[in-house]
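>>> Build the 3D model from these lines:
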Amino acid sequence: MKMNRNDHCWCGSGLKYKKCHMNFDEKYEKLREEGYEMPSRDIIKTPAQIEGIKKSAEITKGALDLVAEKIHEGMSTEEINTIVHNYTIEKGGIPAPLNYQGFPKSICTSINEEVCHGIPDKDIILRSGDIINVDVSTILDGYFSDSSRMFMIGDVSEEAKKLVEVTKECLYKGIEAVKPWGFLDDIGAAIQEHAEANGYSVVRDFGGHGIGLEFHEEPFVYHFGNKGEGMILVPGMVFTIEPMINAGGYSLFVDADNDWTAITDDGSLSAQWEHQILVTEDGVEIISK
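Below is the predicted model:
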């Protein structure tokens, strides 16, 4: 149904359409008619939905802050899982990974050559020199948030430190490439350029994803690609950017023993940082980190 200028906007803001999404809709339709790939309307979040996602993200951030305080050499990855699980429940949330498609734990803990989806275990003990990604995702009142951080344990090699640092730089290069009414693949192009300039490779098998009302929504966010291609980024889109950067080649395999943990084919180190972001009218906002 066509909206009149003085109708209340479809987004639920309470504002008149002409003061809210009228210009947005006109621009969206013009680009769609010109043949650009546009996001479906159902993945453009309303102000109320964005507020719910941000409240969920407060728990995710708080859990990672707590891990940063407590993580140490000699602890098991199961202990990290317990810390996050208990914190999330205490704050009224639900750990999103737990039982998701059969995943058995509340977080992912990926160490050294593990690219992603490492499963916490009481027998996996953190040692000096390890680098570990802790990936936390939360459901609060039906809203989803997701982010991960790298942690360096004890005396870490210069090689490992550089990989962790450059991977975080890749994440922020990707975030800087997010422009309202820009192109999705600009993100991957910026990440790939920075990673390869430092002699690293970008994992192809996994990427970022839309998130908010579901754990995984459209779009899929590639961490490699060509500038000026892909879906148009519009205000109200919420997704993760989470580059997985390998010191060696980008090929990987999934551990046959658990059907979850991805590991570098050549045994090289891998690192990952993840933030959840919102495309705004004038740029980008980091929701969870």
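
>>> Please count neighbours and contacts with C-alpha atoms only from this point.
Will do.

>>> any idea where the helices of the stretch 151-289 of the chain begin and end?
158-176, 185-197 (DSSP state H, counting those that start in this stretch).

>>> contacts for the shortest one?
What it means is helix 185-197. Residues from elsewhere that reach helix 185-197 (C-alpha atoms under 8 Å, 6 or more residues apart in numbering): 166-167, 169-171, 173-178, 201-202, 221-231, 243, 245.

>>> Second input sequence below; structure requested for side-by-side comparison:
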Amino acid sequence: MYIEYIAMELPRKLIGSLSQFWKINVLDIKQLYDSVEKLVFVSISLEKRKTDVVRSRYNSTMRVPKALNPRLQKQLLLRFGVYETVYPVETTPSRTVPDHIEKPEYVLQKQPTVLPDKAEVKDVNQLRGMRRSCKLAANILAHVQKNIYPGITTDDIDGMVHKLTVEAGAYPSPLHYKGFPKSVCTSVNNVAVHGIPDLRPLRDGDIINVDITVSLITVITLCWHQYVNSLQNNAIKTCGPEVPFSEIGASIFRHSKRNGLTVLPAFIGHGIGRYFHGPPDIYHTLNRYRGRMRPGMTFTIEPVLSHGSKHTLILPDGWTVVTEDGARSAQAEHTVLVTEDGAEILTK
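Coordinates of the predicted model:
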């Protein structure tokens, strides 16, 4: 079922209540409440596919999200420019990894690593492995940054990352993780996270997030980089022994609000080490997550910011997440180690 509607000034709480109507088998609703004059249902259909809805929202190019009035729209245009909304296009087959490189358990279909039930304090050997893999991810990212230019495709970037990773004797962790077909995530403009590299050439003015994740001797690390680094660095400065995990989100929320940006709350950081994702959960907005940091803990901080709405959509490929209103987004990610006197960025 899908619903198309016009709601220029509809309160968010009322939009949230729409879900109760999705369970009702009806063909046409003209109004939700008489008091809401600006809500008009165009159609409700059980036959329409999700793909049609997504394409209808992303069939325009060179656009900025609609604002509430022309003055605000002009401000958005001056601040963020004109850009193309991105939708997945054709791509190439998955790349292969040499047999001599150790594969993670999700590729070998072995019994998955048992996750700890709380944030893990790593020993000296584990931290040594974390530093090696984080350094490799940072070096690959530095190489990629120097070789991104208009005309290159995100599939070319995938090939570059794949080659550098396997040459270092590591495994590109996104490849075949829960079915992901590529060796890196590339998210352009309105794609918030988990973009699948394809044959679309990058254009002058595009914003691209490159998610590099490597597995080196069973230690996994992640490394992202984007212009939201100042916000992220402020959050990292709050880290240290006995600091509540929730303080990270509070710092990011305050900083983004001061700069007129929106945190996309659907995406959180996480513990990392022998496993891809584990405790603790690192929220990037106001939250009440329990627990405090201890020396030896490692986790990612990876806020996603947008200049539009906080709402996102998952495309039919099951991976690509785009902003609902077509607004551009940017993300930065680092793997952080809590130390005795603060925090160390391992992926720097």
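
>>> any idea which of the helices of the stretch 151-289 of structure 1 is most buried?
Of all those, helix 185-197 carries the top mean neighbour count, a mean of 23, counting by mean count of other C-alpha atoms under 10 Å.

>>> That one aligns to what range in structure 2?
Mapped onto structure 2 using TM-score structural alignment, helix 185-197 of structure 1 spans residues 246-258.

>>> average gap between the matching stretch and structure 1?
With mean C-alpha distance after the TM-score superposition for structure 1, stretch 246-258 of structure 2 departs from structure 1 by a mean of 0.5 Å once superposed.

>>> residues contacting the counterpart of residue 302 of structure 2 in structure 1?
Residue 302 of structure 2 maps onto residue 242 in structure 1, with residues paired by TM-score structural alignment. By C-alpha under 8 Å, 6+ apart, residue 242 of structure 1 lies in contact with 171, 207-208, 223, 272-275.

>>> rerun that using 6 Å as the cut-off
Residues near residue 242 of structure 1 by C-alpha atoms under 6 Å, 6 or more residues apart in numbering: 208, 273-274.

>>> how about the helices of the stretch 151-289 of structure 1 in TSV, adding distance to residue 79 of structure 1?
Output for the helices of the stretch 151-289 of structure 1, formatted as TSV (distance: least, C-alpha to C-alpha, whole Å):
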stretch	distance to residue 79 of structure 1
helix 158-176	23
helix 185-197	32
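
>>> for the ones you listed, which one sits closest to residue 109 of structure 1?
Of all these, it is helix 158-176 that lies closest to residue 109 of structure 1, at 15.1 Å by C-alpha to C-alpha.

>>> so how far is the closest one off the chain centroid?
The chain centre lies 15 Å from the centre of helix 158-176 of structure 1; the measure is C-alpha atoms, centre = their mean, to the nearest Å.

>>> just stretch 201-216 of structure 2 next, same as before
Computed by C-alpha atoms, centre = their mean, the separation of stretch 201-216 of structure 2 from the middle of its chain amounts to 12 Å.

>>> and it, how far apart are its ends?
Its first and final residues considered, stretch 201-216 of structure 2 spans 31 Å by C-alpha to C-alpha, to the nearest Å.

>>> Trace it over to structure 1 and give me the residue numbers.
Mapping stretch 201-216 of structure 2 onto structure 1 (TM-score structural alignment) gives residues 125-140.

>>> Now the matching stretch: buried residues?
Neighbour counts over stretch 125-140 of structure 1 (16 or more other C-alpha atoms under 10 Å) mark 125-127, 129-140 as buried.

>>> From those residues, which land in strands?
Among those, DSSP state E puts 131-140 in strands.

>>> Now which residue in structure 1 aligns to residue 141 of structure 2?
In structure 1, the residue matched to residue 141 of structure 2 (TM-score structural alignment) is residue 64.

>>> I'd guess that match is in a helix, am I close?
Yes - assigned with DSSP: H, G, I helix; E, B strand; the rest coil, residue 64 of structure 1 falls within a helix.

>>> roughly how far apart are it and residue 196 of structure 1?
On the measure of C-alpha to C-alpha, residue 64 of structure 1 and residue 196 of structure 1 end up 29 Å apart.

>>> same thing with residue 243 of structure 1?
Residue 243 of structure 1 sits at a distance of 13 Å from residue 196 of structure 1 (criterion: C-alpha to C-alpha).

>>> likewise residue 138 of structure 1?
Distance, residue 138 of structure 1 to residue 196 of structure 1, by C-alpha to C-alpha: 32 Å.

>>> Residue 48 of structure 1 now?
Here residue 48 of structure 1 is placed at a distance of 40 Å from residue 196 of structure 1 (C-alpha to C-alpha).

>>> what does residue 103 of structure 1 give?
Distance of residue 103 of structure 1 to residue 196 of structure 1, computed by C-alpha to C-alpha: 32 Å.

>>> what's near enough to touch residue 275 of structure 1?
Residue 275 of structure 1 neighbours (C-alpha under 6 Å, 6+ apart): 147, 240-241, 288-289.

>>> do that again at 10 Å, thanks
Applying C-alpha atoms under 10 Å, 6 or more residues apart in numbering to residue 275 of structure 1 gives the contacts 145-149, 171-172, 175, 208, 239-243, 286-289.
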